[in-house]
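[1] Have a look; sequence and predicted model below, questions after that.
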Amino acid sequence: MAQKISLADWQQQRGRSADSVADGNNDSLVYSTDKGKIDKARPTEAGGTAYPDGAVRLRREKKGRGGKTVLTISGIAKPVSELNELCAALKKKCACGGAVKDGIIEIQADKRELIEQHLSQKGFNVKWAGG
């Protein structure tokens, strides 16, 4: 049968003091009755990455989206804030919804010509990819 020890004794055996855990300096602590669930620091959002040829890809997707058509725009090497501004402008132009996920802009409509025209006016080299 295992011997029962107090939390302070266990922490001392592991080389940690009770004060470091109370201060929140314990990265392996998942739940504490003192503070509740401890959330880990989230990494900062990454912007988009460019393709080697410098072109922006417009891809039409339906798979895994319940049959709804979504245009994904990838290859824009800008920070997240600029991608959000561009996404907002495209959503207004197309009168539809959309979002920025993992550096890729998703527009919830099949208006490739309109989006290609708008991106070309902004100075992007646009290529169609996918269906």
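    Nice, I can see it.
[2] can we go C-alpha only for contacts and neighbour counts from here?
    Fine.
[3] Which residues does stretch 70-84 contact?
    Outside stretch 70-84, the residues that touch it by C-alpha atoms under 8 Å, 6 or more residues apart in numbering are 45-51, 54-62, 99-100, 103-112.
[4] okay, now the one to match up with it:
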Amino acid sequence: MAASKRKSKSDGVVYREFGNSPNADATARPIQELPPNQQQIRIQASRKGRKGKTVTEITGFQCKPDTLASISKQLKAQCGTGGTVKESTIEIQGEHKQKILEILTQLGYQAKISGG
């Protein structure tokens, strides 16, 4: 006896309410990108959870991930060190508060050094 085989989709989803793409998030809010002079940027050095290594954290960005990545790339090149982007925060390895403050003010951002 021949068994009938059903064709199934590769993702195994039976019903999807919003769109055809599995990566599309219908509930995601659009990111509002503010001009640099309207953003309040905070720069601080931190060692928490990094086994004593200092990292300069830059927070307060309200921009798209592409813009954040390009700013991060420019800061890493100017400081001559590595870093990463996590959510809306840029982390630069080492303590570079003053240098980052100068770079961001030249780019037109309202930046302040916070913390000790």
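    Right, received. Where do you want to start? This is a predicted model, so every value here is computed, not measured.
[5] Any idea what the TM-score is?
    Once superposed, chain against chain, the TM-score is 0.70 (TM-score structural alignment, normalised by the length of the second structure); 97 aligned residues with a C-alpha RMSD of 2.8 Å.
[6] before we move on, back to that, restricted to helices, list the contacts of stretch 70-84 of the first structure.
    Assigned to helices by DSSP state H, the following of the contacts of stretch 70-84 of the first structure qualify: R112.
[7] For PyMOL, write the selection for the buried entries among the contacts of stretch 70-84 of the first structure.
    Selection of buried members from the contacts of stretch 70-84 of the first structure for PyMOL, criterion 16 or more other C-alpha atoms under 10 Å:
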select buried, resi 47+48+49+55+56+57+58+59+60+61+99+100+103+104+105+106+107+108+109+110+111+112
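[8] Do a quick rundown of the helices in the first structure.
    7-14, 18-22, 80-94, 112-121.
[9] Relative to V80 of the first structure, how far out is the residue nearest the centre of the first structure?
    Centroid check for the first structure by C-alpha atoms, centre = their mean gives D102 as the closest residue, at 4.0 Å. Between D102 of the first structure and V80 of the first structure the distance is 9 Å, computed by C-alpha to C-alpha, to the nearest Å.
[10] quick one: stretch 95-106 of the second structure aligns where in the first structure?
    In the comparison with the first structure, stretch 95-106 of the second structure aligns to the range 110-121 (TM-score structural alignment).
[11] counting contacts, what elements does the longest strand along the second structure pack onto?
    Looking across the second structure with DSSP state E, the single longest strand is strand 40-46. With contacts defined as 3 or more C-alpha pairs under 8 Å, 6 or more residues apart in numbering; DSSP states H and E, strand 40-46 of the second structure has these neighbours: strand 55-59, helix 97-106, strand 110-113.
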